[in-house]
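pasting a predicted model and its sequence here:
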Amino acid sequence: MTIYSVLRPYLHVALITGTGFLLSQCGNSSAEKNAMAETPVDEEIRYEAIRVTASRPTSELSLPGELESYYETDLYPRVSSYVKALHVDIGDQVRKGQVLAELEAPELTANLTEAYSKVKAAEAVYGASKGTFLRVLRTSRTLGAISPVDLETSRTKAISDSLAVVAANAHYNSVQQLVSYLKITAPFTGVITDRRLSPGAFVGPGGQNGVPMLKIKQLDRLRLRIAVPEAYLGDIRRGNPVQFSVRSFRNQTFTGRINRVSNSVRPETRSEMIEIDFPNKGGMLKPGMFASVRLPVSSSGEGSLYVPKSAIISTLDRTFVQKIEDGKAVRVTVQKGDDTAGQTQVFGDLKPGDILLKTASDDISDQAAVKTQLVSQ
């Protein structure tokens, strides 16, 4: 018996098995191709969108605010002159009426001297004409000594010269007022926060008139400005206490009272500006600091609107979300409120049920057509 005759049954089985495997693989490949051909491929980008929902209102509203000086101003020279001396610099405490800088203008000094000499000359002329009139008046009491025309002429001359004295004094006072502008004084008690010019600089009309010499801000009294959403305006009353905190002093809470209400709602944010005066004893707080304000409000039956933080974009000029309307991403200006658990309270032209992009993008222009799919918040 040969080896082939012994192995022939096994070779036959192996051949049948291999052929079946190849046929099955060919069948599977064809099925996969048919399945891929039948499955549609959606190449359009779909953005995740969420539905705006209302949550329970809070009894305390958290709003951002900014501290400002109660008084602040830029000091400009009022006459063409040169900076003679600066007596203060950045950070100096100054009192109201304190001389901050001295200017020099030789032509103004000369004009003042000239105006003064004109006053004295006018007074001398008036003195002579007045004396003449009095003598003529006494002489006229003698019948026929002075004609009525000469009496009237002398009286008119005395009146004219007296008016010349008034005019000369007015001119002198105006020049004297200009000379007083050569001393820059503090309009209120505060701190110098900026100095732009140095001694020798030419200032005033025709010079560096667009640059303020000094900037002064009041620090012992600040004002806190916050924008209150329209939904809570019914809770705003003058005199209501308000608490706020700043990042520089995380463990401290400051208290003030509402002093001014603008009584005007801004249409772009649907909010009203209010101001809170704060006596800043010791100068602990600084103008320009951002504050987190806790404003007590009463609960109502209406809920507040919360959206994910990723749905809000803040730029230099506005804060907005992208609402889906008729398949287009429309930018809607909002104001941010309280933050909690990754959700941000918003106020604006929104209502429960509106659809927003879950992750807003500044690359998507206003009114741009987009495809969306709803997801949970």
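The structure has been received and is ready for your questions. As the structure is a computational prediction, the values presented were derived from the model and not from experiment.

every contact and neighbour count from this point should use C-alpha atoms.
Fine.

which residues are in contact with stretch 253-264?
Under the contact criterion Cα atoms under 8 Å, 6 or more residues apart in numbering, stretch 253-264 has outside partners 237-245, 272-278.

use this one as the comparison:
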Amino acid sequence: MISRLRTNRRTTLAGLVICVLVGGLELKTATAQDRSAVSAAKFTIQPARLEPYERTPLFAKIQGYVLKTRQASTDGSNTKQIALTDIGDEVAEGEVLAEIDVPEMLEELMQKEALAEQAAAELLQSTAAVTVAEKTMQAAKARIAESEAGVVRARGEYERWKAEHERIRDLAEKGSVTGKLVDETLNQLRSAEAGRDETQAHVLAVEADLAEAEAKVAKAKTDEAVARVRVKVAETEVRRLEALLGYARIRSPYAGIISQRNIDTGHFVQPGTGSQPPLFVVERIDTLRVAVDVPERDAVRIQVGSTAWIQVPAFGEEEFKAKVSRTSWVLDPASRTLRVEIDLSNPDRLFRPGMYAKARIQLSVPLAKAETQSR
């Protein structure tokens, strides 16, 4: 009896060894032959949720009272006033959702525009002053040229009478002419000398006028530069007020749908803070994000571009094929899950944000395992 048990035990152990060896050989062979096919047949199925592609809360930038109506168009082509936007309304990019009444800001804008016009007029006046000063300077330069020519002429006259006086004096010493003629030439010489000195003094005076004209030109140009700066400051103030007035119209940042409205006609709104609810919430729904939290065991096998099938229980068992658009790559330390997003086209508004869904995502071979198997 004992020998029979020993024989059966040996037979069983031998069979187990053979099975293990054969099984290991068969597993190696299958893995080496078609490893990718085995991994491609694996999926992860996880609950998912539909989220808007973009969701934007809109706050007020300035304070004022909400008007009863808003413009019907964004480009001014239709001046008709229509009611405030409400939840469920589809809006276009840039469409006015509500308007805030800011009369004091409009008055301030008118004042800034008047100051800008005044600065522009002062600039024109300064430019004209520069032109006048430059003309005066040019006239002074012309007078200098004229005076210098007179100096040359006066010097020539002086030299002529000087030579004539010396000649007549020599003749008078020889008795060829009378002393009266000597006196006459002397008087002419003195007159020419005075004329020469006068023209030289005139040149100095005109040069002083030119220096004054040049100083006036420099001052006029400085005044013009200051006037230009004043114009820029005034125009900047106008643009600043216009920009602030632009915030009086609450506009949609993109085409979407209004999911929240927290204001009514006559509400007093102030610049938004985190403690206040937004005036509106706009959600983009032409494309939705399917958000999936993939567990850690499958996270390393999720790749951007992996095929996915989305099932929305509201539409029965039908699956919608898509691809993984992006992942957070980093796992959530609290849940140890990877956020995976799948873009789902929604041109017909079939799907709605907040809907429950189920995602079946094709898994790939982990990078570390693929490298090990390739060796």
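Perfect, thanks for sending it. Bear in mind that the values here come from a model prediction, so they are computed numbers and not experimental data.

looking at the contacts of stretch 253-264 of structure 1, which one is closest to residue 144 of structure 1?
Nearest to residue 144 of structure 1 out of the contacts of stretch 253-264 of structure 1 is residue 277 (Cα to Cα; 80.3 Å).

which position in structure 2 aligns with the closest one?
Aligned against structure 2 by TM-score structural alignment, residue 277 of structure 1 finds its counterpart in residue 343.

residues contacting its match?
Taking Cα under 8 Å, 6+ apart, one finds 287, 288, 289, 290, 322, 323, 324, 325 in contact with residue 343 of structure 2.

pipe these into TSV and attach neighbour count, secondary structure and distance to residue 211 of structure 2 per row.
Shown next, in TSV, are the contacts of residue 343 of structure 2 (neighbours: other Cα atoms under 10 Å; DSSP: H, G, I helix; E, B strand; the rest coil; distance: Cα to Cα, whole Å):
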residue	neighbour count	secondary structure	distance to residue 211 of structure 2
287	17	strand	75
288	25	strand	77
289	21	strand	77
290	27	strand	80
322	19	strand	83
323	19	strand	81
324	21	strand	80
325	17	strand	76
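
which residues in structure 2 does the biggest helix by length in structure 1 align to?
In structure 1, taking DSSP state H as the definition, the longest helix is helix 3-38. Helix 3-38 of structure 1 corresponds to no residue of structure 2 when matched by TM-score structural alignment.

now do that helix: which elements does it pack against?
Contacting helix 3-38 of structure 1 under the criterion 3 or more Cα pairs under 8 Å, 6 or more residues apart in numbering; DSSP states H and E is no other helix or strand.

any idea how far it is from the chain center?
On the basis of Cα atoms, centre = their mean, to the nearest Å, helix 3-38 of structure 1 sits 79 Å off its chain's mean C-alpha point.

tell me the buried residues in that helix?
Using 16 or more other Cα atoms under 10 Å as the test for burial, helix 3-38 of structure 1 gives no buried residues.

for the most centrally placed residue in structure 1, give its distance to residue 275 of structure 1.
In structure 1, the residue lying closest to the centroid (Cα atoms, centre = their mean) is residue 66, at 9.1 Å. To residue 275 of structure 1, residue 66 of structure 1 is 10 Å away according to Cα to Cα, to the nearest Å.
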